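Chemist: Return atomic coordinates for the entry below.
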Amino acid sequence: MTKKLVLIGNGMAGIRTIEEILKVDPNQFSVTVFGEEPHPNYNRIMLSSVLQGDSTVDDIVLNEYSWYEENNIELLVGDPVLKVDTEKQVVVSKNGVEREYDKLIFATGSNAFMLPLPGADLEGVIAFRNIKDCETMIETSNQYKRAVVIGGGLLGLEAARGLLNLNMHVDVIHIADYLMERQLDELGGKLLQEELEAQGMTFHLRKNTKRIVGKKRVQGIEFTDGTSLKTDLVVMAVGIKPNVSLAQEAGLITERAIVVDDYMQTSAPNVYAVGECAQHRGIAYGLVAPLYEQGKVLAAHICSEDGTLENGYEGSLVYTKLKVSGVDVFSAGEFQDSEGTKAIRIHDEFENTYKKVVMKDSKVIGALLFGDTSDSTRLLGMMRNGDDISGMSKAALLPSESGEPQVSPVVAMADSDNICDCNGITKGQICSAITENGFTTVEQVKQCTTAGRSCGGCKPLIADLITATAGVEVGNAPEPMCGCTEYTHEEVVAEIRNLGLSHPREVMNVLGWESDEGCSKCRPAINYYLKMVDPIKNTDDPTSRFINERAHANINHNGTFTVVPRMYGGVTNSDQLRKIADVADKYSVPLLKVTGGQRIDLFGVEKEHLPSVWEDLGMRSGSAYAKALRTVKTCVGEQFCRFGTQDSIGLGIELEKKFEYINTPHKVKMAVSACPRNCAESGIKDFGVVGVDGGWELYVGGNGGVDLRGGDLFCKVKTKEEIIDTISAFMQYYRENARYLERTSHFLERVGLDHMKKVVLEDEAGRRELIERMELALSTGKDPWKEIVENKELQQEFKKKKVEVLS
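Modeler: Next up is the predicted model:
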């Protein structure tokens, strides 16, 4: 008979344990997972990339809702467990759901530690721990400009980098003498500080915060030395506390975390703990690799027939390999100097690299690498294996310093050595996957083996293995669209054209997709390509769009939505404002906010109210969710500004009305400034227009996100008609040749500015053809809010309780 397994916690450690159980015996347990957050399992390590604008929440999801369904796992999101009865073996959730268990796993993770300071409860004082915290910081940056991060460790610096990318002034407060003192020594910490100061961060070391000041919202912080800082946002990143309150209430033995043995068994029968909430031999680990090692042992243990294993979990060698704001850092073992140790130190001030290898009793016991981490795999292997290094030269310990052409460290690694420590994937496993399946890309290896799935730090090693095993230079090998197919984006588009395909499922069927349903990467891409290839014949498939695009509103962390009506060029009138106010009152909208896109957003609209909200507004959608033109930001221009040389509002409105509903590979933002003072931030938009004496300048490929990129001057023209035609031709070429989810900034770097000038400016016949194809595509555009008001099928979806990325 199938046994009942309950998992408390939908995070990385717990779900990895379930994955390992499914590998051992997929039919032994019926599984129920309770998650506190309203999301499927996501990669918490990559939250910084969401904050910095590199990724979306969808990008960092590890297991989509479909994975739970395929494996018959009951997932209850937004519903934490509040009570555990270890005698009756039953759990009860916040929503009153009761589930009996034969085996119970605590994977409750950790909570951010909040300093108990006066004022810590003020609005604008947050942690950096989950998706909601990311969203709060992003929303805050739209209205406020000063931020303080308390904590100069890894998490604090990631938060600071993200806030810097959001155009906030960032002060970092740290109580220690130097940054990241757990991963770096004093010299490494000071080198990192210099790098980050050059990026725009301001540091205050050896500072102890006394209190946070403000009335309702934070206004500043004061230090014990009498100094102070003004701020609009305080992010505490001072550490984490294992989440053990539920375990304590259930009677489990806890110290700093839930005490477990070598098989992750707690003090209660049939109850286990894994991840950050577990304490093994006195240590509670906070890094992903040890947590995954624990999950593997736990899975093997509870799946074994007699409940015993020869070898349990014996602890992990703690190491860190990461990129801090673009700087490569590696540290492992005992890298600080102590009695009886000797060290090799190499500090290259020209290359700004620092390397330190610590030895004791003829063995490497610790290492620290800053700026160049190419020797990290070799050093980590020496520490794990306890290699005798007596007689070894400096060049043998640090091959990167030999001056010889470097061979990838994977060549010398044994098949049993881990390439991906996070997921425990060895060189031998990856080589077998490459050989047996003919893999030529890192993505293929990741989909097959899970190597590179977590922090991604091992991807260069995987690429080297592909080169060594398959003889393919990965940099030159085309990446497939996703793990469902071997076809690249370009090949899929070509096949759609050649075969006259017209529907996503037809594409997947004809081209031999491995999954009948596809995935959240390929289905939206195929749907876009179909409409791009033939906007007249091919119709849009709503089921192949993300929930934001189906609902024509942005989903929030609590399951409500944000409705964004369009305000052309940021211009509104009293009639629009009355409608928005009336809707806000009628539907008790929690928050109205003027955004950086010069619009008023309605936050917190319930899903079932979306059709009637749009109908009552009677305004066109602002497409804040869409892979399309989002906004055209404008300054007030010559009509009111004494510096303005052109009608920026008029051109901005004309551009927005022309291109408002054209689908593009990624979101597109425009801006029109009436003079070179650039008040509309035209220099960091996909298309930025600047008024000058006698005409307009057009800048292209700008990006204000984590990959901050100033737009390139594309051309200077005399009339607004020339600007519109040039943008039209450029955008159509981008639509036809960019890969889905490729921003204009990345596309321009890939194809080259000179190439785009030849295509759009110099080839007159080609330019006319691009404009004609754009006009054809524009002729099929329609206001998407009408789809909600008129589409009964969509309205039925809004009445469902469960919200999925793709249905």
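Chemist: CA atoms for contacts and neighbours, from now on please.
Modeler: OK.
Chemist: Hmm, Leu770 and Gln732 touching each other?
Modeler: Yes - Gln732 lies in contact with Leu770 (C-alpha atoms under 8 Å); the separation is 6.0 Å.
Chemist: Could you list every helix and strand in contact with the helix or strand hosting Ala584?
Modeler: Per DSSP states H and E: Ala584 is located in helix 574-586. With contacts taken as 3 or more C-alpha pairs under 8 Å, 6 or more residues apart in numbering; DSSP states H and E, helix 574-586 sits against helix 610-617.
Chemist: Could you point out the helix or strand that follows the helix it packs on?
Modeler: In N-to-C order, the element after helix 610-617 by DSSP H and E is strand 629-634.
Chemist: counting contacts, what elements does the next helix or strand after that following strand pack onto?
Modeler: As assigned by DSSP H and E, the chain's next helix or strand after strand 629-634 is helix 648-659. Packing partners of helix 648-659 (3+ C-alpha pairs under 8 Å, 6+ apart): strand 629-634, strand 668-673.
Chemist: Same list (these) but as JSON lines, adding distance to Gly457.
Modeler: Compiled in JSON lines, the helices and strands packed on helix 648-659 are given as follows (distance: least, C-alpha to C-alpha, whole Å):
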{"stretch": "strand 629-634", "distance to Gly457": "33"}
{"stretch": "strand 668-673", "distance to Gly457": "30"}
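Chemist: next up, for comparison:
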Amino acid sequence: MTQKIVVIGAGMASGRVLEHLSDAGADVEVTLFNAEPRGNYNRIMLSPVLSGDKTYDEIVTHDAHWYAERGVTCRFGEKVASVDRGAKTVTAENGDVLPYDKLVFGTGSNPFIIPFPGHDLEGVIAYRDLEDTERMMGLGEGHKAVVIGGGLLGLEAAAGMAARGVDVTVVHIMGHLMERQLDEAAGYLLRKALIDKGITVKCSANSKEILGENGHVKALLLDDGTELPCDLLVMAVGIRPNVALAQDSGLQVGKGIYVDDQMITSDPDVLAVGECVEHDGAIFGLVAPLYDQAKVAAQTLMGAKATFVQKELSTKLKVTGCDLFSAGDFADGEGREDIVFRDPARGVYKRLVIEDNRIIGAVFYGDTADSNWFFGMIRDKTDISDMRETLIFGPAFQGSAPLDPMAAVAALPPDAEICGCNGICKGTIVEAITGGASDLGAVRATTKASASCGTCTGLVEQLLAVTMGDEFESKQAGICGCTDLTHEEVRRLIKSQELKSMAAVHQELGWKTSCGCHVCRPAINYYLLADWPVEYQDDPQSRFINERKHANIQKDGTFSVVPRMWGGMTTPNELRAIADAAEKYDVPTVHVTGGQRIDLLGVRGEDLPAMWADLNRAGLVSGHAYAKGLRTVKTCVGTDHCRFGTQDSTGLGIKLEKKLWGSWSPHKVKLAVSGCPRNCAEATCKDIGVVCVDSGYQIGVGGAAGMDLKETQRLADVASEQEAIDLATAFMQLYRENAKYLDRPYKWIAKVGLDWVKERIVDDLDERQALIERFELSQSIYQKDPWAEHVAEQANAYQPIADFKLEAAE
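Modeler: Reported below is the predicted structural model:
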């Protein structure tokens, strides 16, 4: 018989309950209430949304399709007014009465607002939900903000606003930041890092009153008389379980809603999970125990036996780009001793607290790579007598273990916890990998490891590398091991700090190596080239081998050469030149590509300069088949020959190709122009596609026909050929200026949203023109045929560069 379940609150804990019920195929009928006008999203990731590194859509856990697919009735933006436990009904705010067999409270917590004078002024907010985040995102340069609270949320709020140019001051009542997670030394390092980011930090500061003007916050007054002017004041001083409805319903409550080991409240038909509960005197703010509760609650709802057990917890965080870890008891005490490691130059601090030859506490700042190993020793009460001298250096220095980057994770036992949020151990992840989960996304989908806060992503990738060996290709969120910064962060800083050389990027952004590596150098080279085309000179050594050779390397070490054929058109003379080159240089394979061009495969590297010279003399130029740039513009014959053609698709394709060729971009770009809706040129699966119709031209963007199959999204309909060219050019430049290196246009559009693109190149004519002008400026410098440039000189430069060993990345 179908069980009716009403869930109050669509947060992360109750959302995980629904996931477990769905995965188990439970016969349930769920109605989900939520006071917020939306479903489950990852609150942990609000900070990246605030800083601009993510969008809200990227942190949505369950979208409308997810709920609909599982038959969940969603009542978002609605509160439950009352619960009648005797009748087993809930009453919604609009008066609807719904029966239930089981009721689940997932009401979460409320932010604590200090009730000193002025706390109710406009502009005083907490940091709890998307609305709070959007209020902070509304500030920019020239605005001032004050954050009360030096814990994790307060510091993330401060860092996110500072990244947007806001003048931010953090006020903290304690002597050092994050005192619950860090000792004084680590707190000092964190404060120093924040100050270096331009954030003012005031510790041992007591707030007295919030001053206002015309009903809006004006300043924070400290008890020493200091006034801190602000346009927005954020209180991030803690949370309290939201128990009001449970209390009104007659459930037993203390600090939270009392639950037993099965997550059952004082009513056997009512369960509770998440930040609203109290279990054995404890309340919960970290996500890991919440997910454990959810798993137990789901089992209880299905009639199975499960028990919630409070576990030893560690805290592993990334605050404003700084890695932090703490676990156990790190307070000073009699009979305890410390092992401390400091490396001021790298900003690394590690402290172990030892008692009776066992680690009872640990605090790490700046380097948390070995934290899971140390946490396992705290949890298992491991005797460290035999490794005392080398303990602080981690597992790679114990016994005869080699000093290998993967040694630490390889040394972890199968029961070592990797993902604290979801309670996933090493053995579970390895089992998933050997079962076919060959990349980070697959591991997340199978085990949920790294799917919450993301701080364990590096460890999961290391497990993939250790388990799969050479078969694993890392797909890190950050650019590479030289920096913790993401592509988006680096690009934003290059622009905002006007960094115009590779050396400036390495120096100002704190690269861990002096000159970068084979992963970051191509990306940085591209960002500098695209953002500063006049000031920056392209660095050939920072390109993949294909781009250095101006030809695609093949598996046998030979190359393929693809001359450009404008819009897929050619002439007998061009064909003769290609045939002559194929014979002269003993090309074993001549292939017609899907992009309407001819590919000469198997060309020896030493023959490339001479072949380029011969083809150049025939008027042929590079097809850039190797490039992160425009590859082809595929066309049909349009009105020239086809009786269905509505416009001159061939002519437009040639004009587009001659306008856009030679432009470096984050990834390869393919275009097509079809002369009618029959779409013979397959324009609806290209990065930019034009379909000609009687009334003009339909412009689509964001298509793909490779590993991912994507249909274009309609950008605009235009009447003239020139408008089509202008929109394609503006789109290309917008993509060049904003996309992550190696992201195809469809991936970039998914991040920024098509509406954002339309606003800038369809709706805003001035910005469209500015984008075209910037594109043309760049093209005036870089639109050159590489085959025609100093062939003899370049012949020497085309040798593989051992320093970086840049391989093709298609």
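Chemist: After superposition, what is the TM-score?
Modeler: The TM-score (TM-score structural alignment, normalised by the length of the first structure) is 0.62; 545 aligned residues with a C-alpha RMSD of 3.7 Å.
Chemist: hang on, the earlier thing: out of the helices and strands packed on helix 648-659 of the first structure, nearest to Lys296 of the first structure?
Modeler: strand 668-673 (43.7 Å; C-alpha to C-alpha).
Chemist: ok and the closest one relative to strand 629-634, angle-wise?
Modeler: For strand 668-673 of the first structure against strand 629-634, the angle by axes from the mean of the first three to the mean of the last three C-alpha atoms, to 10 degrees is 10 degrees.
Chemist: helices or strands next to strand 668-673 of the first structure in the packing?
Modeler: Contacts defined by 3+ C-alpha pairs under 8 Å, 6+ apart place strand 668-673 of the first structure against strand 629-634, helix 648-659, strand 687-692.
Chemist: Out of these, which gets nearest to Gly500 of the first structure?
Modeler: Closest approach to Gly500 of the first structure among those (C-alpha to C-alpha): helix 648-659, 26.6 Å.
Chemist: Could you check the closest one and say which residues are buried?
Modeler: Under the neighbour-count criterion of 16 or more other C-alpha atoms under 10 Å, helix 648-659 of the first structure has Ser648, Ile649, Gly650, Leu651, Gly652, Ile653, Glu654, Leu655, Glu656, Phe659 buried.
Chemist: could these be laid out in a markdown table, adding distance to Glu351 of the first structure?
Modeler: Output for the buried residues of helix 648-659 of the first structure, formatted as a markdown table (distance: C-alpha to C-alpha, whole Å):
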| residue | distance to Glu351 of the first structure |
| --- | --- |
| Ser648 | 46 |
| Ile649 | 48 |
| Gly650 | 51 |
| Leu651 | 48 |
| Gly652 | 46 |
| Ile653 | 49 |
| Glu654 | 50 |
| Leu655 | 47 |
| Glu656 | 47 |
| Phe659 | 47 |
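Chemist: So which of those residues is the closest to Ala551 of the first structure?
Modeler: Looking across the buried residues of helix 648-659 of the first structure and measuring by C-alpha to C-alpha, the closest to Ala551 of the first structure is Phe659, at 20.6 Å.
Chemist: Give me the nearest residue to whatever residue of the second structure lines up with Glu158 of the first structure, chain neighbours excluded.
Modeler: Matched to the second structure by TM-score structural alignment, Glu158 of the first structure sits across from Glu156. Spatially, and ignoring its direct neighbours in sequence, Glu156 of the second structure is nearest to Ser47 (5.9 Å; C-alpha to C-alpha, 6 or more residues apart in numbering).
Chemist: Repeat that for Ala219 of the second structure.
Modeler: Closest to Ala219 of the second structure by C-alpha to C-alpha, 6+ apart is Pro229, at 4.0 Å.
Chemist: just checking, the one you found touches Leu222?
Modeler: No - Pro229 of the second structure is not in contact with Leu222 according to C-alpha under 8 Å; the separation is 11.3 Å.
Chemist: picking that back up, Arg16 of the first structure is nearest to which of the helices and strands packed on helix 648-659 of the first structure?
Modeler: Proximity to Arg16 of the first structure, assessed across those by C-alpha to C-alpha, is greatest for strand 668-673 (36.6 Å).
Chemist: Could you tell me how many residues sit around Asn10 of the first structure?
Modeler: As a burial measure, Asn10 of the first structure scores 26 neighbours (other C-alpha atoms under 10 Å).
Chemist: oh, I was asking about Ser338 of the first structure
Modeler: 10.
Chemist: Repeat that for Lys394 of the first structure.
Modeler: Neighbours of Lys394 of the first structure (other C-alpha under 10 Å): 12.
Chemist: how far away is it from Glu401 of the first structure?
Modeler: Lys394 of the first structure sits 8 Å away from Glu401 of the first structure, taking C-alpha to C-alpha, to the nearest Å as the criterion.
Chemist: Give me the aligned partner of Leu461 of the first structure over in the second structure.
Modeler: In the second structure, Leu461 of the first structure lands on Leu459 (TM-score structural alignment).
Chemist: After the helix or strand where its match lies, which helix or strand is next? Please name it.
Modeler: Using DSSP H and E, Leu459 of the second structure maps to helix 457-468. Downstream of helix 457-468 of the second structure, the next assigned helix or strand under DSSP H and E is strand 478-480.
Chemist: Please identify the buried residues of that next one?
Modeler: Those would be Gly478, Ile479, Cys480, for strand 478-480 of the second structure by 16+ other C-alpha under 10 Å.
Chemist: likewise stretch 436-444 of the first structure?
Modeler: Here stretch 436-444 of the first structure shows Phe439, Thr440, Thr441, Val442, Glu443, Gln444 as buried, counting by 16+ other C-alpha under 10 Å.
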